[in-house]
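> Provide a 3D model corresponding to the input given below.
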Amino acid sequence: MDIRSMARQGYSQRRISRICGISRVTVKKYLTTQGMPRYEAKERRSKLEPYYATIEAWLEQDEYQASRIYQMLKGVGYSGSERLVRKYVSPLKEKQRRLAYLRFETMPGQQAQVDFGDFQVEGADGSVKTVYCFIIVLGYSRHMYIEFMERCTLQAFLRAHQHAFAFFGGMPKEILYDNMKKVVLKRRGSEIIWNAEFAGFAGHYGFKPMLTPPYAPWVKGKVERPIHYLREGFWRGYNFSSLAQLNKDVLLWVQTTAFEREHGTTRCIVGNRFSQEQPQLLSLPEKYYDISLRAWRTVQRDCQVCFSANRYVVPHQYVGKKVLLKILEGVLSIYYDQTLLVSYPLSDGKGNVVAEPRFYQALRHEREQNQRKYRRYQGKAKATRGLSTGSLNIEVMRRPLSAYEEVISCV
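Prediction:
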């Protein structure tokens, strides 16, 4: 039973208020107004409201974090909470990023975007391992280069760039990355500390590295959507046999299926747009950038140097000297004073000795020559006159052969 029904039955306002648990004033309002009584809440003004324009002006100047804005506001008299600042700043920053993204289309040769994806491979024995996919997409044409690798090392990352530049026949003026450690070590607002090896690589080739804003994945849509396209258009149902075969197959797919398609955003054939973009790419430098892993070693008495728990043999003439090891694409090359001494396939496992037979043959040959040389003078000592007495002293010149025995004992 409602208030008006009770009033029609003769209930007093006092009794109605007691039954309903409300005040008589409220009962009277119900009985004297048409419909339900309206209540207008008083408008409460936020402590932050006087500073809205100030915050927006600061964000126009730079990508300040909410915590920094809070500290700046305290300096101009704000007395509210940091949580209130964060609540107001967050949608403003997201709006700025999305507006920038909506305007973002690049001229031919201007920009490319880079990202990594991971893909699961099932072996014949049922075991599952992960392979990683490097993908770079040219912003204007949407032409792309894809390379799979077993490990996401910095060396593999830079090598994939070199392969991509060769594939495109040039490189864009700038490349957009997310905040991966291979590119940037630390980022705080506008302060960026680049990975030194990556910065040297970019400086050598002459492209400008750029970073996406944190937590704004839509900015790199040109590359993140192709990863989905790769999964559905190439990877699904693919029969993996080896990494080398996979990279051959995916490049064939890139050069045919992906190259000949009409892109969903540009509504143009990728290959047609690339023919316009390719002449605008930067030319590659004449000098190749050395991305090999480098290590110094001293050649031991057994003519060997150690790397990653395996031993590699060098010519015996370099015993005791420091040599430079360069490792690239599964090959270990040994240099002395910029001269290449030998190259070996990088050995798997541990405790292996990798040798060139000709090095030990050269050592045996020298040993035999020395033995014949000193055998000729056996029993024919050289006579010399003593410096003080004038007497004759007998000197027999001998080179210790034990050193050679130690060296070739391992053969």
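> Please make it C-alpha for all contacts and neighbour counts, starting now.
Noted.
> in the stretch 1-150 of the chain, which spans are strands?
Counting by DSSP state E, counting those that start in this stretch, the stretch 1-150 of the chain has strands at residues 111-122, 128-138, 144-149.
> Another for comparison:
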Amino acid sequence: MHRRFEVIPGAQAQVDWGDEGKILAHMGFGKVYSFHMTLSYSRDPFCCFTTSQDLETFFDCHRRAFAHFGGVPMTVVYDRTKTVVRRHVAPGEAVPLHPEAVGFAGHYDFDIDVLAAYRPTGKGRVERQVLIVRDHVLSGRSFTSVEEMDAAFAAWVPQRRAQTHRTHQQVIGERAAGDHAALKPLPPTPYLVAERHLRPVGKDCLIAFGGNLYSVPARKVRPRQLVEIRATKSQVMLHSTVPDPHGETLLATHARAVGRGARVVEETHWDGLPTGKNRRTTTGEVPVQPRHHQPLGEEARSLQALLNRAAATQVVVGRRPLSVYDELTGTRPFTTHRTPKESS
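This next block holds a predicted model:
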């Protein structure tokens, strides 16, 4: 059992995904998803179609929905999707939100309302809208692209707004006018949605991300310093975690590499580093010039010969019998043979 509720104009919108399956499989797309946002007061709908549910796509759909409605509601209701909730917790505990969702909501000035687990009736308005769009826009039709599907929804919206809703018994378009007027204005600049990671700087001024290497200015970083990576589908922006004296954090911007194993380097980032031009190297074609030494004395030459392994093999060593050492020490050599006189 649950209590039915209504909201005031501009107070709430509900968001949900729909899985449209392989509707574009003949065009090479594995799956197509529908993103839905419905204004709770008027039931005014928005829908767009995508081939991904990743973080950047999710919030790009939000921007399109806000532009469609001409403003931002005070609250947006979600289920526990991983693009909004960082991890699941026990009932009654505070839900840890995804940092990118918090940043996006702060930029557009709306509150995030996450439903309790297993409470689908909390966003029944948008869940009903998923089925309506599927029945009236997609059913019995074939498409060649997501853009064509978006155009089909846009052509259907005036028909939906002309209908009288069964719950509030008013024309959806008339009630939507009051809903749109109560929405908050859009910010002057859109929010840039990006993946965010911390990575250390290597001694070669390169940072590893996504199987590729990206350079940062050598004069602005130190080895093993942590740098924040903000990556979109087309760009990789590298930011310092501490602002410089001018309050700036951006270190470098690169085009995002395709695939793995690429090195994206801006040569000016290595300015000030040793170039290796003074290193003594040879290709084997240039003969090595002998070093010039001052003449050494006889004793110094003998010592130098002992220190040099090649020369040590040429040193002449005197040889003498062991009996010489016996005579010098006054000892007799040990023998096991005795004469007949000694035995008597």
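> Provide the TM-score value for the superposition.
The TM-score (TM-score structural alignment, normalised by the length of the second structure) is 0.61; 268 aligned residues with a CA RMSD of 3.9 Å.
> can I get the strands of the stretch 1-150 of the first structure in JSON lines with mean neighbour count and distance to Q162 of the first structure?
Shown next, in JSON lines, are these (neighbours: other CA atoms under 10 Å; distance: least, CA to CA, whole Å):
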{"stretch": "strand 111-122", "mean neighbour count": "18", "distance to Q162 of the first structure": "13"}
{"stretch": "strand 128-138", "mean neighbour count": "19", "distance to Q162 of the first structure": "11"}
{"stretch": "strand 144-149", "mean neighbour count": "22", "distance to Q162 of the first structure": "11"}
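> what's the closest of the ones you listed to V305 of the first structure?
Nearest to V305 of the first structure, of all those, is strand 144-149, at 28.2 Å by CA to CA.
> for the closest one, packing partners?
Under the contact criterion of 3 or more CA pairs under 8 Å, 6 or more residues apart in numbering; DSSP states H and E, strand 144-149 of the first structure touches strand 128-138, helix 154-168, helix 243-253.
> Can you show me the strands along the second structure?
Under the criterion DSSP state E, strands of the second structure are mapped to 12-19, 33-39, 45-50, 75-78, 111-114, 195-200, 206-209, 212-215, 226-231, 235-240, 250-255, 263-264.
> okay, and the second one goes to which residues in the first structure?
When the first structure is aligned by TM-score structural alignment, the counterpart of strand 33-39 of the second structure is residues 132-138.
> What of the first one?
Mapped onto the first structure using TM-score structural alignment, strand 12-19 of the second structure covers residues 111-118.
> distance between the matching stretch and the chain's centre?
Computed by CA atoms, centre = their mean, to the nearest Å, the chain-centroid distance of stretch 111-118 of the first structure equals 9 Å.
> next one: stretch 240-259 of the first structure
The answer for stretch 240-259 of the first structure is 22 Å, by CA atoms, centre = their mean.
> And it, end to end?
One end of stretch 240-259 of the first structure to the other measures 22 Å (CA to CA, to the nearest Å).
> buried stuff in it?
Going by neighbour count (16 or more other CA atoms under 10 Å), the buried part of stretch 240-259 of the first structure is L246, N247, V250, L251, W253, V254, A258, F259.
> circling back: mean deviation of the match of strand 33-39 of the second structure from the second structure?
Stretch 132-138 of the first structure differs from its equivalent in the second structure by a mean of 1.4 Å after superposition (mean CA distance after the TM-score superposition for the first structure).
> Contacts for that stretch next, please.
109, 111-119, 143-152, 157, 160, 164, 172, 222-223, 227 (CA atoms under 8 Å, 6 or more residues apart in numbering).
> ditto for stretch 93-100 of the second structure
Stretch 93-100 of the second structure has contacts (CA under 8 Å, 6+ apart) with K82, T83, V84, V85, R86, R87, H88, V89, V114, V193, A194.
> tell me how far the ends of that stretch are from each other?
Note: stretch 93-100 of the second structure ends 21 Å apart using CA to CA.
> Return the set of buried residues in that stretch.
Those would be V95, L97, E100, for stretch 93-100 of the second structure by 16+ other CA under 10 Å.
> Next: stretch 122-132 of the second structure.
G122, K123, R125, V126, E127, Q129, V130.
> how close does the alignment partner in the first structure of the fifth one sit to Y177 of the first structure?
Which is E127 of the second structure. The alignment partner of E127 of the second structure in the first structure, by TM-score structural alignment, is E224. Distance of E224 of the first structure to Y177 of the first structure, given as CA to CA: 11 Å.
> Touching both of these two, which residues are there?
Common neighbours of E224 of the first structure and Y177 (criterion: CA under 8 Å, 6+ apart): D115.
> give me the number of residues near T81 of the second structure?
Neighbours of T81 of the second structure under the rule other CA atoms under 10 Å: 14.
> if I look at it, how far off is D16 of the second structure?
For T81 of the second structure, the distance to D16 of the second structure - CA to CA - is 9 Å.
> Which residue ranges of the first structure form helices?
3-8, 13-20, 24-32, 52-61, 66-75, 82-102, 154-168, 196-205, 221-230, 243-253, 270-277, 357-376, 402-408 (DSSP state H).
> Now tabulate these in CSV and tack on distance to L392 of the first structure.
Shown next, in CSV, are the helices of the first structure (distance: least, CA to CA, whole Å):
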stretch, distance to L392 of the first structure
helix 3-8, 142
helix 13-20, 138
helix 24-32, 138
helix 52-61, 95
helix 66-75, 92
helix 82-102, 96
helix 154-168, 67
helix 196-205, 67
helix 221-230, 88
helix 243-253, 74
helix 270-277, 89
helix 357-376, 22
helix 402-408, 30
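> closest one to R301 of the first structure among these?
Closest among those, once you apply CA to CA, is helix 402-408, at 6.4 Å.
> Summarise which helices and strands that closest one is packed against.
helix 357-376.
> Next, the buried residues of the helix it packs on.
Those would be F359, Y360, L363, R364, R367, for helix 357-376 of the first structure by 16+ other CA under 10 Å.
> Closest to H204 of the first structure out of these?
For the buried residues of helix 357-376 of the first structure, the minimum distance to H204 of the first structure (CA to CA) is 37.6 Å, reached by F359.
> Next, the contact list for the closest one, please.
V313, V314, P315, H316.
> sorry, back to before: out of the helices and strands packed on strand 144-149 of the first structure, nearest to E82 of the first structure?
Closest among these, using CA to CA: helix 154-168, at 39.3 Å.
> which residues are in contact with that closest one?
Residues contacting helix 154-168 of the first structure (CA under 8 Å, 6+ apart): 134, 136, 145-147, 149, 171, 182, 198, 201, 278, 284, 291-293.
> I'm done for today, thanks for sticking with me.
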